[in-house]
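In: No letters, just coordinates:
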């Protein structure tokens, strides 16, 4: 018959183990969610859920790796290496990152998202190892990189930066030429164009990549001019 002390001891052990497991996984979900929300706001193929799953999965695998290492040391046989599973996580995340990279004409999209998945997996491993401060600092640096460095790049290298625009336009003759004419007027050269049926009947979605010639490009003025063009329904700028 089980004694009260035995039951209380087991409940305490279970509760402690549960909390010790829950905290790192919640921290991993939070860290991955912060980065994932930023990617989701740019309509990236790997957004909030993907980043959370990658970070939580990495943290869990790191916890498993450390637990197996303790088991091996406890038996006194063999040499455990807690870094083996972590190494496989870093290698395996490459397949997921490759799925976010797409080439459209002269531009390649998704490299930043692939890199964010890779660094989120590293965050998960750090959380799983109990390195919370390192993870916190990494989250701050990653968010600063994603939020501010793109503006710095555009300011410093704006003359060489490709920009992506999505224009919803009425499906009638001459509209594509009118859009191209407006781009040229504001110092932008069209590098590639992709068209498909728009979300509404009688409309076309035109997705094109433009590059400013020299420093004459003015994206805000270009978008405003496109919006005032007859037949244009909406204009949105997308991150490349």
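Out: Structure received. Model, not experiment: these values are computed from the prediction.
In: use CA for all of it now, contacts and neighbours both
Out: Noted.
In: Identify the residues contacting residue 98.
Out: By Cα atoms under 8 Å, 6 or more residues apart in numbering, the contact list for residue 98 reads residue 114.
In: What distance do you get for it to residue 118?
Out: Noted for residue 98: a distance of 11 Å to residue 118, by Cα to Cα, to the nearest Å.
In: Same check on residue 44?
Out: Relative to residue 118, residue 44 is positioned 15 Å away (Cα to Cα).
In: These two: who's more crowded?
Out: Set side by side, residue 44 and residue 118 show more neighbours around residue 118, with 22 against 19, by other Cα atoms under 10 Å.
In: how close does the more buried one get to residue 124?
Out: 10 Å.
In: and if you look at residue 18?
Out: Per Cα to Cα, residue 18 is found 18 Å from residue 124.
In: And residue 95, by the same measure?
Out: Using Cα to Cα, residue 95 is found at 17 Å from residue 124.
In: These two: who's more crowded?
Out: residue 124 (35 against 10).
In: Surely the more buried one forms part of a strand?
Out: No. Residue 124 is assigned helix when assessed by DSSP: H, G, I helix; E, B strand; the rest coil, not a strand.
In: Please name the residues that touch it.
Out: When contacts are counted by Cα under 8 Å, 6+ apart, residue 124 touches 28, 32, 54-60, 62.
In: so which of those residues comes closest to residue 221?
Out: Closest to residue 221 out of the contacts of residue 124 is residue 32 (36.2 Å), distances taken as Cα to Cα.
In: Below is structure B, check it against A:
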């Protein structure tokens, strides 16, 4: 049975699982902060956005590796653009205008950032993801006190 398992498959699966789990935890921290203050997009939404962005990133990496030849031209920036556009669509849904006031801009921005954190985790750039989440939580909590 071991002959049927491709060499390195388990290490690849563990790497992917750790990247997905990290995306879930980090974006969950942002979502928890939003949920705590009863905003429309909370813990689950932010986690799903982060995991989704991470999955698309992992698939992009696999596609680039599997089509590593002269016949195929890969452009990872297109995947980044697709992730950004998809998350921006969700973020726009969180923004509403009522009675002359715009609400949900910060929640929309935090969803957009969750997509970026998922992308960073998918690429294995945990340090960048952690710095981004830390700065986000500082902005969402401390800067609000200054407003």
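Out: All right, it came through fine. Quick caveat, the model's predicted, so the values are computed rather than measured.
In: re earlier: put the buried members of the contacts of residue 124 of structure 1 into a PyMOL selection.
Out: Buried residues among these (16 or more other Cα atoms under 10 Å), as a PyMOL selection:
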select buried, resi 28+32+54+55+56+57+58+59+60+62
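In: now the helices: where do they sit in structure 1?
Out: Secondary structure of structure 1 (DSSP state H): helices at 4-41, 48-75, 83-98, 111-128, 132-157, 175-185, 219-227.
In: Report the aligned residue range of structure 2 for the last one.
Out: This means helix 219-227 of structure 1. Counting by TM-score structural alignment, helix 219-227 of structure 1 pairs with no residue of structure 2.
In: For that helix, which residues meet the burial criterion?
Out: 219, 222-223, 226-227.
In: now it against helix 175-185, angle please.
Out: Going by axes from the mean of the first three to the mean of the last three Cα atoms, to 10 degrees, helix 219-227 of structure 1 is angled at 150 degrees with respect to helix 175-185.
In: can you list contacts of helix 219-227 of structure 1?
Out: The contact list for helix 219-227 of structure 1, computed with Cα under 8 Å, 6+ apart, reads 179, 182-183, 186, 232-236.
In: one step back: same list (the buried residues of helix 219-227 of structure 1) but as JSON lines, adding distance to residue 75 of structure 1.
Out: Formatted as JSON lines, those follow (distance: Cα to Cα, whole Å):
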{"residue": "219", "distance to residue 75 of structure 1": "65"}
{"residue": "222", "distance to residue 75 of structure 1": "69"}
{"residue": "223", "distance to residue 75 of structure 1": "68"}
{"residue": "226", "distance to residue 75 of structure 1": "71"}
{"residue": "227", "distance to residue 75 of structure 1": "71"}
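In: Number of residues surrounding residue 91 of structure 2?
Out: Neighbour count of residue 91 of structure 2, defined by other Cα under 10 Å: 21.
In: my bad, should have said residue 139 of structure 2
Out: As a burial measure, residue 139 of structure 2 scores 12 neighbours (other Cα under 10 Å).
In: Quick check: the aligned residue for it in structure 1?
Out: Checking TM-score structural alignment: residue 139 of structure 2 goes with residue 145.
In: Mean per-residue distance, stretch 111-121 of structure 2 versus structure 1.
Out: For stretch 111-121 of structure 2, the mean deviation from structure 1 after alignment is 0.6 Å (mean Cα distance after the TM-score superposition for structure 1).
In: give me the stretch of structure 1 that that stretch matches.
Out: Under TM-score structural alignment, stretch 111-121 of structure 2 corresponds to residues 117-127 of structure 1.
In: What about the spatially closest residue to residue 73 of structure 1 that is not a sequence neighbour, how many residues nearby?
Out: Using Cα to Cα, 6 or more residues apart in numbering and skipping the chain neighbours, the partner closest in space to residue 73 of structure 1 is residue 80 (6.9 Å). Applying other Cα under 10 Å, we find 15 residues neighbouring residue 80 of structure 1.
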